[in-house]
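Just a sequence and a predicted model for now, questions to come.
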Amino acid sequence: MLVKSGYAPIHDLQLYYEIHGSGQPLVLLHGGLGGIGMFADLLPALAEQYQVIGVELQGHARTNDIPRPLSYAAMADDVAALIQYLGFSQVDVVGFSLGGGVALQTAIRHQQLVGKLIVISATFRDTAWYPAVRAAIGQLDEVAAAAMVESIPYKFYQEYAPNPANWVQLVCKTGAMGKQSFDWSSDVAKLQSPCLVVQGDADSIPLRHAIEFFELLGGPQSHDPEQRSQSQLAILPNINHFNIIDRIDLLMPVINQFLAS
């Protein structure tokens, strides 16, 4: 149930957000070229138990763009400012794909605001994506934007964006962001927030990356439950990058178990 929606004046943005449900606050961050609407199944399921704050990131859906490149760090700072604007002292954060990177940076840059962190199908290193996937993201440009006019992201953007003509700009900025080099290994190793890493077994990221992610978070280092890391790893069977957030039958049990633990 939608409780509240609005626009927060954050860093020259009018950052759109929605609040659904009640309980422990849980920020939900979408993937690239998307918006809150991509969580058509997951958001209602989460809102049955949590107070879900859906956010639409810079230039996406209902949130306007500004003369600033897309970057994980800048969007993480936007999310942190929104958390404070809404009056929360600490929240849990869930992010998918691009939103997973933003969620991870939010925990890295604003540790005091993040209780638990759930990263779905996202990386801590730009080279972790399969080479063909990384190349495809980097090739998002004017030509790609024109070729996507029949796509679901395009139609969603045209329906909700304050300036639908900015579609090409969003696609090009996403492509430029895809070319950015980053490696947050040392930051991940120092994270204080317990983190659940979720990935499909047929995802756009090799399984070895998810294992390395989990190892950086401190697990598994012991068979003794008293000494194990509070972070967790979940590999979902027969799941790829495009259907993982729709499979709430697999996602919700691991999310609920992690948040309750």
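Sure thing, it's come through. Residues are numbered from 1 along each chain as shown.

okay, CA-based contacts and neighbour counts for the rest of this
OK.

contacting residues around Ile118?
By CA atoms under 8 Å, 6 or more residues apart in numbering, the residues touching Ile118 are 93-95, 100, 103, 195-198, 255.

For the residues you listed, give me TSV that also has neighbour count.
As requested, these are exported to TSV (neighbours: other CA atoms under 10 Å):
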residue	neighbour count
Val93	28
Val94	26
Gly95	22
Gly100	27
Ala103	33
Cys195	28
Leu196	24
Val197	23
Val198	23
Ile255	18
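
taking the residues you listed one by one, which sit in helices?
100, 103, 255 (DSSP state H).

any idea how far Ala61 is from the nearest residue to Lys179 once chain neighbours are set aside?
Of all residues not flanking Lys179 in the chain, Gly138 sits nearest, at 5.4 Å (CA to CA, 6 or more residues apart in numbering). In this structure, Gly138 and Ala61 are 21 Å apart, going by CA to CA, to the nearest Å.

Below is structure B, check it against A:
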Amino acid sequence: MGAYADLPGVRTWYETEGDGDPLVLLHGGFCTNETWGAQRPDLAGAYRLFLPERRAHGHTPDVAGPLSYRDMADDTAAFLERVVGGPAHLVGWSDGGVVALLVAAARPDLVRRVVVIGANFRPGPECFTDPAMLDAMTPDSPDMEFFREMYAAVAPDGADHWPVVAAKVVDMWRTQPTLSPEDLGCVRAPTLVVAGDDDLMTLEHTAALYRAIPGARLAVVPGASHLVPLEQPERINRMVLDHLAGDAEVETMMPVLRAASGAPGGGG
């Protein structure tokens, strides 16, 4: 079921499904809720899903000026307050993961548990495995056809607005996010960091993200790319469900990072 919510920043399209504790799914850049198709049945069997489409994505219109992750995080916090009605679990993929981290750091009162998939905390030139890909992402390039068609199918601003949105998103990737390890240290919600072993972000960057979040857990999925939720949905869905249920919090026999931080789940 889909509807619009009139939030302070933008009139936001969202969908809902399932019953139980609230779980917000945050899609990736250039994407729509359609990309969560492989996750929705399993997750909706255990949770009440909320799927907002961010400004300039899907059914949600663009706004004046540049796009920023912080504005999108503010939109998401307002969505949690006004539509969800309180704290929820957040699962964010790519740009959605960046937004989830920002919300978790700034509004811990609104976040229960977090899963981020293929997320980054520094701009693309600093963390992409192949930063040159940013130069190839022109609105009419063949590599953008999938996103271009997805946008044109539902965008309230019309297909002709695609070049504007494409340029805004790529500009955002070039310069944002600009989080520090200290910023990530403000994330207190139990967090699972997931990446493919051949992801857009370097494994070194993903490891730095994981290490900066107190008590975080890390899963590097073998034989997977940035599209791991589509490539290995059963594995990803199981990881998400286990983490949100707390089933992954077992005491280890020889903790190092968790022993030093005193985070839950450490042994010694």
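That came in fine, so what should we check first? Quick caveat, the model's predicted, so the values are computed rather than measured.

Give me the TM-score for this pair.
Remark: TM-score between the superposed chains equals 0.87 [TM-score structural alignment, normalised by the length of structure 1]; 242 aligned residues with a CA RMSD of 1.7 Å.

quick one on the thing from earlier: and the residue nearest to Lys179 of structure 1, how many neighbours?
Gly138 of structure 1 sits with 18 neighbouring residues when counted by other CA atoms under 10 Å.

Quick check, Tyr17 of structure 1 in contact with Ser5.
Yes: in this structure, Tyr17 of structure 1 is within contact of Ser5 by CA atoms under 8 Å, at 5.6 Å.

Looking at the two, which is more packed in?
Tyr17 (22 against 14).

Which residue of structure 2 is paired with that one in the alignment?
Matched across to structure 2, Tyr17 of structure 1 falls on Tyr14, judged by TM-score structural alignment.

For the residue lying closest to Gln24 of structure 1 once chain neighbours are set aside, the count of nearby residues, please.
Of all residues not flanking Gln24 of structure 1 in the chain, Tyr50 sits nearest, at 5.2 Å (CA to CA, 6+ apart). If you count neighbours by other CA under 10 Å, Tyr50 of structure 1 ends up with 20.

now swap in Pro108 of structure 2 and tell me
Pro108 of structure 2 - counted by other CA under 10 Å - has 16 other residues nearby.

swap in Glu48 of structure 1?
14.

Quick one: map it onto structure 2.
Glu48 of structure 1 maps onto Gly45 in structure 2, by TM-score structural alignment.

Next: Gln111 of structure 1.
Checking TM-score structural alignment: Gln111 of structure 1 goes with Pro108.

circling back: so which of the contacts of Ile118 of structure 1 is the closest to Val171 of structure 1?
Gly100 (18.4 Å; CA to CA).

what separates the equivalent of that closest one over in structure 2 from Ile117 of structure 2, distance-wise?
When structure 2 is aligned by TM-score structural alignment, Gly100 of structure 1 is paired with Gly97. Between Gly97 of structure 2 and Ile117 of structure 2 the computed distance is 6 Å (CA to CA).

Tell me the residues of structure 1 aligned with stretch 56-64 of structure 2.
Using TM-score structural alignment, the match for stretch 56-64 of structure 2 in structure 1 runs over residues 59-67.

tell me how far the ends of that stretch are from each other?
So stretch 59-67 of structure 1: terminal residues 10 Å apart, CA to CA.

Just the buried positions in it, please.
Going by neighbour count (16 or more other CA atoms under 10 Å), the buried part of stretch 59-67 of structure 1 is 59-65.

Between the residues you listed, which sits nearest Ala80 of structure 1?
Nearest member of the buried residues of stretch 59-67 of structure 1 to Ala80 of structure 1, counting by CA to CA, is Thr63, at 15.9 Å.

Would you enumerate the residues in contact with the closest one?
Thr63 of structure 1 touches 13-16, 56-57, 161-162, counting by CA under 8 Å, 6+ apart.

Could you report the neighbour count for the nearest residue to Gly96 of structure 2 once chain neighbours are set aside?
Residue nearest to Gly96 of structure 2 in three dimensions, not counting chain neighbours: Leu26, with 4.5 Å by CA to CA, 6+ apart. When neighbours are defined as other CA under 10 Å, Leu26 of structure 2 has 28 of them.

what secondary structure does Trp162 of structure 2 sit in?
helix (DSSP: H, G, I helix; E, B strand; the rest coil).

Count the neighbours of the residue mapped onto it from structure 1 for me.
Correspondence of Trp162 of structure 2 to structure 1, assessed by TM-score structural alignment: Trp167. Counted with other CA under 10 Å, the neighbours of Trp167 of structure 1 add up to 24.

got the contact list for Trp167 of structure 1?
Per CA under 8 Å, 6+ apart, neighbours of Trp167 of structure 1: 145, 154, 157-158.
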